[in-house]
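**Q** prediction below, plus the sequence it came from.
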Amino acid sequence: MLQYDEYGNRDNTTILLLHGAGALDTFCRQYCFSDKYHLVVPHLAGAGKTADEIYDPEKTVEELFVLINALQKKRIGVVGHSLGGQIAIMLVSRRPELFYFAVFLSAWVNPRPKTIRNYCSLAGLAAQMLHCKYLVRLQGKYWHYTAQQTDTMSEYSKLITPQIYRSFFANTLDLSKIPEYQMVKLPMMAVCGSRETGDMKTSLTLLAENPNCQTIILKKAGHDFPMRNSKELNPLLEKFILNQLENPFVFPLHIL
C-alpha cells in the first residue's frame, strides 16, 4: 500500500491531499486544516518515499483505491494539485460514491503533442537541477516550506531521474478519454491562477462542462498558488468544504 503522511484526528472527516509532481508538501500551507479535518497525504510516484518510481497513472489510481478502502471511511473529500488534480479527476470519475466532494487545482487535461514533447525534452536538465541541493533548498524557501520539509525535498529529489521527470508529462490526463467525468454528480470545484498558461485555462473550461463543477480563476496567481497564494485559496477551500459536509451532495452557490 502507498505510504502516506497524516495530520489531524482520524475521527474527523478525512480529506485526501494529492500533491503535485515531485512536490510532496504541495499543501504545506493547507496543513492548518488539520485542526478540523483528518488530512492524508500519499507519497505519489516521483516524490517522498516513492521518489524513485516512474509515474504510472493507472497504477497510482489502483493504489489510491486500496488506501481509501483501508481508511474505513464511508466517504472522504479529495483535493489535488497539478498532477494530483489529474489523479483526483480519475478517482471521482471511477468511484464517485467514495467522495463527498472534489477540488482540482491547476489540473491540466488537454495535452497537446507538441507541448508534451517540449516538456519531455527538458527532462535531462530538470533532473540535473533537482539533484542540486542548493537550488532545491531555494525552491523550498520560495514555496514557504519548513526547514524539515525543505530537507526532505532536497533528499528525495536526488532520486528523480530524467525518466521519472518525463513520466509526469508523458502521462498527462486527456479529459476527452474520460467520458465518465461528465456523469459525476458530486460537487466539484476547479481552480487555476490568472498567470497560468492558456492550456491550463482551457482545462478549466473543459472541466466546467460538467455542470457540477464550478470554476474559479485566482487573480495574480501562478501555478504554485497552493503554496504562494494560500491567503486567497484557503478561504475558498474552507467555504466549499464546509458547505459540502453540511449539505452532502448539494451543489453550492458560486464562491466569489
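**A** Looks like it came in fine. Numbering: from 1, shown residues only.

**Q** all contacts plus neighbour counts: C-alpha atoms, from now on.
**A** Will do.

**Q** ok, which stretches of the stretch 51-200 of the chain are strands?
**A** Assigned by DSSP state E, counting those that start in this stretch, the stretch 51-200 of the chain shows strands spanning 76-81, 99-105, 188-193.

**Q** now find how far off-centre stretch 121-141 is within its chain.
**A** Computed by CA atoms, centre = their mean, to the nearest Å, the chain-centroid distance of stretch 121-141 equals 20 Å.

**Q** which residue packs closest to Ile216, ignoring adjacent ones?
**A** Val191 (4.8 Å; CA to CA, 6 or more residues apart in numbering).

**Q** relative to Lys201, how far out is the one you found?
**A** Between Val191 and Lys201 the computed distance is 9 Å (CA to CA, to the nearest Å).

**Q** of those two, who's got more company?
**A** Using other CA atoms under 10 Å as the criterion, Val191 and Lys201 rank with Val191 on top: 24 against 21.

**Q** same for the lengthiest helix in the chain, what does it pack against?
**A** In the chain, with assignment by DSSP state H, the single longest helix is helix 230-246. Packing partners of helix 230-246 (3 or more CA pairs under 8 Å, 6 or more residues apart in numbering; DSSP states H and E): strand 99-105.

**Q** contact partners of the strand it packs on?
**A** Residues external to strand 99-105 that are found in contact with it (CA atoms under 8 Å, 6 or more residues apart in numbering): 75-82, 85-86, 88-89, 92, 186-192, 241, 244-245, 248-249.

**Q** give me the buried subset of those residues.
**A** By neighbour count, with 16 or more other CA atoms under 10 Å, those hold 75-82, 85-86, 88-89, 92, 186-192, 241, 244, 248-249 as buried.

**Q** if we can go back for a sec, can you list the strands of the stretch 51-200 of the chain in TSV and add distance to Gln139?
**A** Formatted as TSV, the strands of the stretch 51-200 of the chain follow (distance: least, CA to CA, whole Å):
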stretch	distance to Gln139
strand 76-81	17
strand 99-105	20
strand 188-193	19
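
**Q** about what we covered before: wait, the residue nearest to Ile216 sits on Leu204?
**A** Yes. The criterion here is CA atoms under 8 Å, and Val191 meets it with Leu204 at 7.2 Å.

**Q** which neighbours do the two have in common?
**A** Thr215.

**Q** comparison target, given below:
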Amino acid sequence: MYRSVFNDSRNINGIDVYYEYYLNEQSNETIVLLHGFLSSTFSFRRLIPLLNEDFNVISIDLPPFGKSGKSYNFIYSYENIARTVISLLESLDIRKISVTGHSMGGQISLKIASLRPDLVKKAVLLCSSAYLKRSKLPLILSSYIPYFHLYVKMWLIKSGVRNNLQNVVYDHSLIDEEMMYGYMKPFLEEDIFKAIARMIRDREGDLHSNALKQIETPCLLIWGEHDKVVPLSVGKRLTNELNNSKLIILKNTGHLLPEERPDEVYRHIKEFIYS
C-alpha cells in the first residue's frame, strides 16, 4: 500500500487554512476530519493512523484554531467556516467526501451537508454540538470593547488546560504531558484570543430543528455515555430529528471520543462508510 502525507496551508476566503492530507492510493474514499472548539487536528492524532489504513484522510484546522489563520477580519460564523472548508476541498479537487466532526466540528459538518448535499456522502458526528443558540446580546456587545480579548484570555487561563481536559475525558489517567502541551500550544499565540472574541460575535447558533429535518445525508452519531459537555440527551434528540441517522453510545467514555476510544470509533466509522 502506498501512503503519503502532505501538510500545507492555503489562503481560502481571505484566511490561511492549515490541513493535513493523508493519501491512500488503494482507497477511493476520502474522510474529512473537523475538530471541536478550542481544539485542532491534534485531537485526531490517535484516530488518523487507523483511518488511513482504509481511507484518504484530510484533517483541517478550522480558523482560528490550530495552525490556521487568526485574522480579526475573518467572519467566524459557522456558515462561513463551512463554506471555507468547502472551498478548500474544491481547491484540492475533492468532489465527494464523508465528513467526521467532533463537537463544534459536528455542527459544521451538518452545515456542510445542508449547504452541499452533493458533496457529502455520509456524516459521522462525534458528540456533536447541537441546539446552541447565539450568544446573548450583552456578550456580543462586549466583544466590541477594546481589549475584550484579554478577558477571553484570562477566562481560558483561569479554567486551565488540565481542568478542561478533566472535563472532557472520562478516564483522567489518559491525561499526560504530551496531551496537555498539544492542546495548550495553539494558545501560546496572542492573536488567537482576538479571533475567539470575534467568533463570540459572529457565531450564529446551531442549526434549528427545521433545518436538521431537511438533511437527508446518512448520519452516524457516536456519543460518550458520560459526556459532560454535550450530554447524551442532546445526541438522542439529534438522532430523532435527522431523518437518516443511527446513534451508538460508548460506555465509560466522555466527550473527547477520538482520544478516548480511537479503535472503537474507527471500527464504527469503517462499518458505516462501507455499509
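**A** That came in fine, so what should we check first? Remember, predicted model here, so these are calculated numbers, not experimental data.

**Q** any idea what the residue nearest to Ile216 of the first structure aligns with in the second structure?
**A** Aligned counterpart of Val191 of the first structure in the second structure: Ile222 (TM-score structural alignment).

**Q** contacts only, for its match.
**A** 124-127, 247-250, 265.

**Q** show me what Ser245 of the second structure lines up with in the first structure.
**A** Checking TM-score structural alignment: Ser245 of the second structure goes with Cys213.

**Q** can you pull out the helices in the stretch 1-150 of the first structure?
**A** Secondary structure of the stretch 1-150 of the first structure, counting by DSSP state H, counting those that start in this stretch: helices at 57-71, 83-94, 113-121, 123-130, 133-142, 147-156.

**Q** most tightly packed of those helices?
**A** helix 83-94 (a mean of 23; mean count of other CA atoms under 10 Å).

**Q** against which helices or strands is that helix packed?
**A** Under the contact definition 3+ CA pairs under 8 Å, 6+ apart, helix 83-94 of the first structure sits against strand 14-18, helix 57-71, strand 76-81, strand 99-105.

**Q** tell me which of those sits nearest to Gln163 of the first structure.
**A** Among these, the nearest to Gln163 of the first structure by CA to CA is helix 57-71 (14.8 Å).

**Q** against the second structure, where does that closest one fall?
**A** Against the second structure, helix 57-71 of the first structure falls on residues 78-92 (TM-score structural alignment).

**Q** hang on, the earlier thing: give me the nearest residue to the match of Ser245 of the second structure, chain neighbours excluded.
**A** Nearest to Cys213 of the first structure is Met188, by CA to CA, 6+ apart, at 4.4 Å.

**Q** that older thread, which two among the contacts of Ile222 of the second structure are spaced furthest apart?
**A** Val124 and Leu250 (14.4 Å).

**Q** so the two - more neighbours on which side?
**A** Val124 (28 against 16).

**Q** counterpart of the more buried one in the first structure?
**A** In the first structure, Val124 of the second structure lands on Val103 (TM-score structural alignment).

**Q** now Leu207 of the second structure
**A** With TM-score structural alignment as the criterion, Leu207 of the second structure matches Leu175.

**Q** what's around that match, how many residues?
**A** 20.

**Q** JSON lines for the helices and strands packed on helix 83-94 of the first structure, including distance to Ala208 of the first structure?
**A** Formatted as JSON lines, those follow (distance: least, CA to CA, whole Å):
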{"stretch": "strand 14-18", "distance to Ala208 of the first structure": "21"}
{"stretch": "helix 57-71", "distance to Ala208 of the first structure": "23"}
{"stretch": "strand 76-81", "distance to Ala208 of the first structure": "16"}
{"stretch": "strand 99-105", "distance to Ala208 of the first structure": "11"}
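
**Q** which of those sits closest to Arg112 of the first structure?
**A** helix 57-71 (17.9 Å).

**Q** got the angle between the closest one and helix 83-94?
**A** Counting by axes from the mean of the first three to the mean of the last three CA atoms, to 10 degrees, helix 57-71 of the first structure lies at 70 degrees to helix 83-94.

**Q** any residues touching helix 57-71 of the first structure, and which ones?
**A** With CA under 8 Å, 6+ apart, helix 57-71 of the first structure has contacts from 1-2, 44-45, 87, 90-91, 171.

**Q** ok, average deviation of it from the second structure?
**A** On superposition with the second structure, the average gap between helix 57-71 of the first structure and its aligned counterparts reaches 1.5 Å (mean CA distance after the TM-score superposition for the first structure).

**Q** need the counterpart of Ser203 of the first structure in the second structure.
**A** With TM-score structural alignment as the criterion, Ser203 of the first structure matches Val234.

**Q** let me see the contact set for that match.
**A** Ala130 are the contacts of Val234 of the second structure under CA under 8 Å, 6+ apart.

**Q** what's the neighbour count on the match of Ser245 of the second structure?
**A** Counted by other CA under 10 Å, the residues lying close to Cys213 of the first structure total 24.

**Q** ok, for the counterpart of Glu264 of the second structure in the first structure, nearest residue in space, not its chain neighbours?
**A** When the first structure is aligned by TM-score structural alignment, the residue opposite Glu264 of the second structure is Glu232. Nearest residue to Glu232 of the first structure, sequence neighbours excluded (CA to CA, 6+ apart): Leu218, at 7.6 Å.

**Q** and the gap between the one you found and Arg29 of the first structure?
**A** 16 Å.

**Q** for stretch 167-176 of the first structure, how far is the first residue from the last?
**A** Rule used - CA to CA; the end-to-end distance of stretch 167-176 of the first structure is 20 Å.

**Q** hmm, who's touching it?
**A** Residues contacting stretch 167-176 of the first structure (CA under 8 Å, 6+ apart): 21, 54-57, 83, 86, 108-111, 116, 119-120, 181, 206.

**Q** what is the neighbour count of the residue nearest to Phe33 of the first structure when sequence neighbours are not counted?
**A** With CA to CA, 6+ apart as the criterion, Phe33 of the first structure has its nearest non-adjacent residue at 7.7 Å, and that residue is Leu39. Residues contacting Leu39 of the first structure under the criterion other CA under 10 Å number 26.

**Q** hmm, Leu39 of the first structure is touching Tyr7, no?
**A** Yes. At 5.0 Å, Leu39 of the first structure counts as touching Tyr7 under the criterion of CA under 8 Å.

**Q** what is in contact with the two at once?
**A** With CA under 8 Å, 6+ apart, Leu39 of the first structure and Tyr7 have common neighbours Tyr31.
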